[in-house]
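**Q** show me the folded form of this:
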Amino acid sequence: MRIAIASDHAAIDLKAELREWLIEQGHEVADLGPDTTDSVDYPDFGYKLASVVADGTAERGVALCGSGIGISISVNRNPAVRCALVSEPLSASLAREHNDANCIAMGARLTGSDMAKACLEAFLTTDFAGGRHQRRVDKLSNPET
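**A** Reported below is the predicted structural model:
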């Protein structure tokens, strides 16, 4: 799977660990930055991540910041992207199954690397259930539906 990953300065270490883990799992990973712990603005990286998921360059996205909250808000500004803030595997699985989430966000200050990997595993291996959920997902991108 083609996966894009982006963070802010607070999540550099978790991003690097998850990037390597995803590659070991056989995924193609695009690291959208940043590359240092110098202070950056998380919306810049959230918007970049949303753009590559929305245009199909990446099939899924992983957004990381200190809490996961700010970057998830910025990713969700793109109507073609559904980014769920998760902290454990059940949330990650339900985000895919019920909401057809194409991105997840996690907080590096709140989620350890083992839990983050478990969340990613659930997110990447769960299919969208469709059915009654499709109508609701359609409304997420088009409120007039």
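
**Q** going forward, measure contacts between C-alpha atoms and count neighbours the same way
**A** Will do.

**Q** so residue 59 sits right up against residue 3, yeah?
**A** Yes. Using C-alpha atoms under 8 Å, residue 59 is in contact with residue 3, at 5.9 Å.

**Q** which of these two has more residues huddled nearby?
**A** residue 3 (24 against 15; other C-alpha atoms under 10 Å).

**Q** buried stuff in the host helix or strand of that one?
**A** In the assignment (DSSP states H and E), residue 3 maps to strand 2-7. Of all the residues in strand 2-7, those buried under the rule 16 or more other C-alpha atoms under 10 Å are 3, 4, 5, 6, 7.

**Q** list the helices and strands it packs on?
**A** helix 12-24, strand 28-31, helix 42-54, strand 60-65 (3 or more C-alpha pairs under 8 Å, 6 or more residues apart in numbering; DSSP states H and E).

**Q** to compare with the earlier structure, here is another sequence to fold:
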Amino acid sequence: MLIAIGADHAGFAYKEAIKENLLQKGFQVKDFGTHSTESVDYPDFAHPVALSVESGECKRGILICGSGNGVAMTANKHAQIRAALCWNEEIAQLARLHNDANVICLPARFVSIDEALKMVETFLKTDFEGGRHENRVKKICG
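**A** Down below sits the predicted model:
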């Protein structure tokens, strides 16, 4: 499975740790940057990640910034993206199970790297439940 990943300067260290963890687990990862802790603008990384998921090039996306809000707001501007701001494993699981989220957004300043790794793992292994949630998800794009 090809996973898109991107982060701003606040999420750089988390991006690197998550990417390494995914590669060790056999995932393919497309890294959209940033590539340092130098200050950057999060939309420059969130849009390319969202586009890669929206186009079908990548199966899922991972975005990280300080609060997770900026990257989530940016990614959700794309019609086929359902980006979920997650702060614990249960939220990450429900984002997939009930909302068919295809991008997870993580707040680097508010969760540990270990927590972020667990959320990503849960997000990637959880399937969409469908059923009563199917019609709700279809209504998201209007």
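
**Q** care to give me the TM-score?
**A** Once superposed, the chains reach a TM-score of 0.98 (TM-score structural alignment, normalised by the length of the second structure), with 142 aligned residues with a C-alpha RMSD of 0.7 Å.

**Q** would you reformat the helices and strands packed on strand 2-7 of the first structure as a markdown table and include distance to residue 108 of the first structure and mean neighbour count?
**A** Shown next, in a markdown table, are those (distance: least, C-alpha to C-alpha, whole Å; neighbours: other C-alpha atoms under 10 Å):
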| stretch | distance to residue 108 of the first structure | mean neighbour count |
| --- | --- | --- |
| helix 12-24 | 6 | 17 |
| strand 28-31 | 16 | 17 |
| helix 42-54 | 13 | 23 |
| strand 60-65 | 6 | 29 |
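
**Q** adding distance to residue 102 of the first structure as columns, could you present these in TSV?
**A** Listed next are these as TSV, based on distance: least, C-alpha to C-alpha, whole Å:
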stretch	distance to residue 102 of the first structure
helix 12-24	16
strand 28-31	15
helix 42-54	8
strand 60-65	5
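
**Q** out of the ones you listed, which gets nearest to residue 118 of the first structure?
**A** Nearest to residue 118 of the first structure among these is helix 12-24; the distance by C-alpha to C-alpha comes to 10.7 Å.

**Q** what range in the second structure does that closest one sit on?
**A** With TM-score structural alignment applied, helix 12-24 of the first structure matches the range 12-24 in the second structure.

**Q** mean deviation, the matching stretch versus the first structure?
**A** Compared with the first structure after the fit, stretch 12-24 of the second structure shows a mean deviation of 0.5 Å (mean C-alpha distance after the TM-score superposition for the first structure).

**Q** which residues does that stretch contact?
**A** For stretch 12-24 of the second structure, the external contacting residues (C-alpha atoms under 8 Å, 6 or more residues apart in numbering) are 5-7, 28-29, 31, 34-37, 64, 108, 113, 116-117, 120.

**Q** determine which two of those are furthest apart.
**A** Using C-alpha to C-alpha, the pair of the contacts of stretch 12-24 of the second structure lying farthest apart is 28 and 37, separated by 23.5 Å.

**Q** ok, the nearest residue to residue 46 of the first structure once chain neighbours are set aside to residue 3 of the first structure distance?
**A** The shortest distance from residue 46 of the first structure to any non-neighbouring residue, by C-alpha to C-alpha, 6 or more residues apart in numbering, is to residue 75 (4.7 Å). Remark: distance between residue 75 of the first structure and residue 3 of the first structure (C-alpha to C-alpha, to the nearest Å) = 15 Å.
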